[in-house]
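# No sequence on hand, only this structure:
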């Protein structure tokens, strides 16, 4: 079934705007899960509807643990978003994934422990698959857009999501790199990707490398000024990448061939007569398609 495309960008550290948006408006969105990180900037780019949500809020006020992930995803769903691009800073575990490079993530290891990770729970239980947690169609678009913008991009990588806000010890960093086979590390893509899947939103993750993690022998020699300079360069590259996405995705779209937009089809386990009406009411945007 054809529907209008609406692209959302969740911007991480250093990315607080999208260039070229027309008819822009910062909007408040109320959700049953509380307030999102900030108002959401809506507009159009090359005729395609877009939304921008600063993950940490303008001025970077939310620490990774305190980001209201459920409210953010619910708010995007309420606005009519169909496709979500996560853009975030990360550290690298690989020599070839250098500062300034972008990584199109396709797998996650979730090491967070202090965050609400699901819209569902007692009174309405659901289990979605996150075996393939990102959308291939959106990842293809992100890769093409990055290459067209002249960015060195690596397709595929495992993102280790840590709780933070502290960075890794050397022992942890070496374990993630050598024993676990991770490629990059960050603090924000989980539970965001899981919640996007529960909300039946296509989701792609673009991780922007700012530095090598503490495993690297030269890590201690990296100055914070170098990291800030890389962060600023990454932000410029990200904006160049993002403005190419509307032309690649188009103003309308078919159902997701990977089935991201049907993730709840057989996921809800609780019998209708046993469902908690108060929780079902909170799920109106996220799961209304299957609960109505």
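Yep, it's here. It should be emphasised that the depicted structure is a prediction, and the values quoted were computed from it without experimental measurement.
# From now on I want contacts and neighbour counts done on CA atoms only, so please keep to that.
Fine.
# Quick check: the gap between residue 139 and residue 78.
Going from residue 139 to residue 78 by C-alpha to C-alpha, to the nearest Å gives 23 Å.
# Who has more neighbours out of those two?
residue 139 (22 against 14; other C-alpha atoms under 10 Å).
# Provide a list of residues in contact with the more buried one.
Applying C-alpha atoms under 8 Å, 6 or more residues apart in numbering to residue 139 gives the contacts 104, 204, 205.
# and these as CSV, adding distance to residue 41 and neighbour count?
Below are the contacts of residue 139 laid out as CSV (distance: C-alpha to C-alpha, whole Å; neighbours: other C-alpha atoms under 10 Å):
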residue, distance to residue 41, neighbour count
104, 24, 25
204, 19, 27
205, 20, 26
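# could you dump the residues you listed to a markdown table with secondary structure?
Output for those, formatted as a markdown table (DSSP: H, G, I helix; E, B strand; the rest coil):
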| residue | secondary structure |
| --- | --- |
| 104 | strand |
| 204 | strand |
| 205 | strand |
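# Residue 84: helix or strand, and which one exactly?
strand 83-92 (DSSP states H and E).
# Against which helices or strands is that strand packed?
strand 6-11, strand 184-186, strand 202-212 (3 or more C-alpha pairs under 8 Å, 6 or more residues apart in numbering; DSSP states H and E).
# and the comparison structure, right after this:
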């Protein structure tokens, strides 16, 4: 009998695993576009919410949206700069992309290394494929057909997974916290050691077994967390809200409350 050919390219490429590679390549191309703007004194504009934006954010998002539309036409996209220009959609259902073309813009402007390109595919509130790419270190973390993985640009993938919780677990925290706040928050989660860091790299460092917990009390947007959470969950970790249920996506206003990301 002839094989059944799906008319849904997203479902097809999720099933055969090629979607993960496709979005990783897109994120790395966006990372290469961003990198010449880093530490270059690029002009900074201020958006209506008082957050900064640069040409690197805008051009990277344009590349990502164009490439995703060519590969998977008709899938809704919710992207940071698009939302800033046109308004945030009320909510989303079913299948959609969440995109942050340059997560950690403030750190990027300051010349720090911890900024990322984030792309996540959401289905029914849950991430099913994602990539986080760090231009400054030529490093990408991604979901794959068999779990989470990591590579340097141009090198083969290698699998990653969370570590079992050690006797002295280490926390990652937002760099905006004061030392006293950070110490109190890390201690609340059983961690005496902690490190402040920008961007979604925090999720990825837990996914690869370098850290154990990332608690977040302040608000974030869904495009800040979706890709990192999806990679972490593929590596065996989890991200939960106050009642212990997973952090979900497509919420009204695309805003997150408090959550905790954790490994083993």
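That came in fine, so what should we check first? Small disclaimer: the values here were computed from a predicted structure and weren't measured.
# Kindly provide the TM-score of these chains.
After superposition, the two chains reach a TM-score of 0.28 (TM-score structural alignment, normalised by the length of the second structure), with 133 aligned residues with a C-alpha RMSD of 6.4 Å.
# buried ones in the helix or strand that contains residue 77 of the first structure?
Counting by DSSP H and E, the element that carries residue 77 of the first structure is helix 69-79. By neighbour count with 16 or more other C-alpha atoms under 10 Å, helix 69-79 of the first structure contains the buried residues 69, 70, 71, 72, 73, 74, 75, 76, 77, 79.
# For the third one, give its distance to residue 40 of the first structure.
Separation of residue 71 of the first structure from residue 40 of the first structure (C-alpha to C-alpha): 12 Å.
# Kindly report the same for the last one.
Distance, residue 79 of the first structure to residue 40 of the first structure, by C-alpha to C-alpha: 9 Å.
# and the nearest residue to residue 134 of the second structure once chain neighbours are set aside, how many neighbours?
Spatial nearest neighbour of residue 134 of the second structure, chain neighbours left out: residue 116 (4.5 Å); criterion: C-alpha to C-alpha, 6 or more residues apart in numbering. For residue 116 of the second structure, the neighbour count with other C-alpha under 10 Å is 32.
# Now do the helices in the second structure.
For the second structure, the helices defined by DSSP state H cover 9-16, 18-34, 55-71, 80-86, 105-109, 179-188, 201-207, 222-234.
# closest one to residue 133 of the second structure among the ones you listed?
helix 18-34 (6.1 Å; C-alpha to C-alpha).
# what's the angle from that closest one to helix 9-16?
110 degrees (axes from the mean of the first three to the mean of the last three C-alpha atoms, to 10 degrees).
# quick one: helix 18-34 of the second structure to helix 55-71, angle?
Interaxial angle, helix 18-34 of the second structure versus helix 55-71 (the same axes, to 10 degrees): 150 degrees.
# for helix 18-34 of the second structure, packing partners?
The contact analysis (3+ C-alpha pairs under 8 Å, 6+ apart) places helix 18-34 of the second structure against helix 9-16, helix 55-71, strand 116-123, strand 126-134, strand 139-144.
# who does the last one touch, helix- and strand-wise?
In other words, strand 139-144 of the second structure. Going by 3+ C-alpha pairs under 8 Å, 6+ apart, strand 139-144 of the second structure lies up against helix 18-34, strand 126-134, strand 147-152, helix 222-234.
# contact partners of it?
Contacts of strand 139-144 of the second structure (C-alpha under 8 Å, 6+ apart): 17, 20-21, 24, 28, 129-134, 148-153, 204, 230-231, 234.
# Okay, angle between that strand and helix 9-16 too, please.
Angle between the axes of strand 139-144 of the second structure and helix 9-16 is 90 degrees (criterion: the same axes, to 10 degrees).
# how about the strands of the stretch 151-292 of the first structure, start to end?
Counting by DSSP state E, counting those that start in this stretch, one finds strands in the stretch 151-292 of the first structure at the ranges 153-155, 158-161, 184-186, 202-212, 252-253.
# mind giving me TSV with those and columns for distance to residue 241 of the first structure?
Shown next, in TSV, are those (distance: least, C-alpha to C-alpha, whole Å):
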stretch	distance to residue 241 of the first structure
strand 153-155	11
strand 158-161	20
strand 184-186	20
strand 202-212	10
strand 252-253	20
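# Out of those strands, which is closest to residue 85 of the first structure?
Once those are compared by C-alpha to C-alpha, strand 202-212 is nearest, at 5.0 Å.
# That closest one to strand 83-92, inter-axis angle?
Here the directions of strand 202-212 of the first structure and strand 83-92 differ by 20 degrees (the same axes, to 10 degrees).
# now the angle between strand 6-11 and strand 202-212 of the first structure, please.
20 degrees.
# tally of neighbours for residue 184 of the second structure?
12.
# residue contacts, it?
Per C-alpha under 8 Å, 6+ apart, neighbours of residue 184 of the second structure: none.
# Tell me how many other residues surround residue 225 of the first structure.
9.
# what's the answer for the one 4 residues further on, then?
Applying other C-alpha under 10 Å, we find 13 residues neighbouring residue 229 of the first structure.
# ok, now residue 70 of the second structure?
For residue 70 of the second structure, using other C-alpha under 10 Å, the count is 10.
# and it, how far is that from residue 240 of the second structure?
For residue 70 of the second structure, the distance to residue 240 of the second structure - C-alpha to C-alpha - is 34 Å.
# Could you look up the SS state of residue 145 of the first structure?
Classification of residue 145 of the first structure by three-state DSSP places it in helix.
# Could you pull up the contacting residues of it?
Listed by C-alpha under 8 Å, 6+ apart, the contact partners of residue 145 of the first structure are 241, 242, 244, 245, 248.
# Which of those fall within helices?
Short answer: the contacts of residue 145 of the first structure in helices (DSSP H) are 241, 242, 245, 248.
# ok now do the third one, which residues does it touch?
When you say that, I think you mean residue 245 of the first structure. 141, 142, 145.
# If we use 10 Å, what do you get?
Residue 245 of the first structure makes contact with 7, 45, 46, 48, 85, 138, 141, 142, 144, 145, 146 under the criterion C-alpha atoms under 10 Å, 6 or more residues apart in numbering.
# any idea which of those residues is closest to residue 224 of the first structure?
The shortest approach to residue 224 of the first structure among the contacts of residue 245 of the first structure belongs to residue 146, at 25.7 Å (C-alpha to C-alpha).
# Please name the nearest non-neighbouring residue to that closest one.
residue 241 is the one closest to residue 146 of the first structure (C-alpha to C-alpha, 6+ apart), at 5.0 Å.
# and that neighbour, how far is that from residue 247 of the first structure?
11 Å.
# of these two, who's got more company?
residue 241 (22 against 14).
# correct me, but that one touches residue 142?
Yes. With contacts counted by C-alpha atoms under 10 Å, residue 241 of the first structure reaches residue 142, the gap being 7.4 Å.
# Quickly list what's touching both of the two.
With C-alpha under 10 Å, 6+ apart, residue 241 of the first structure and residue 142 have common neighbours residue 148.
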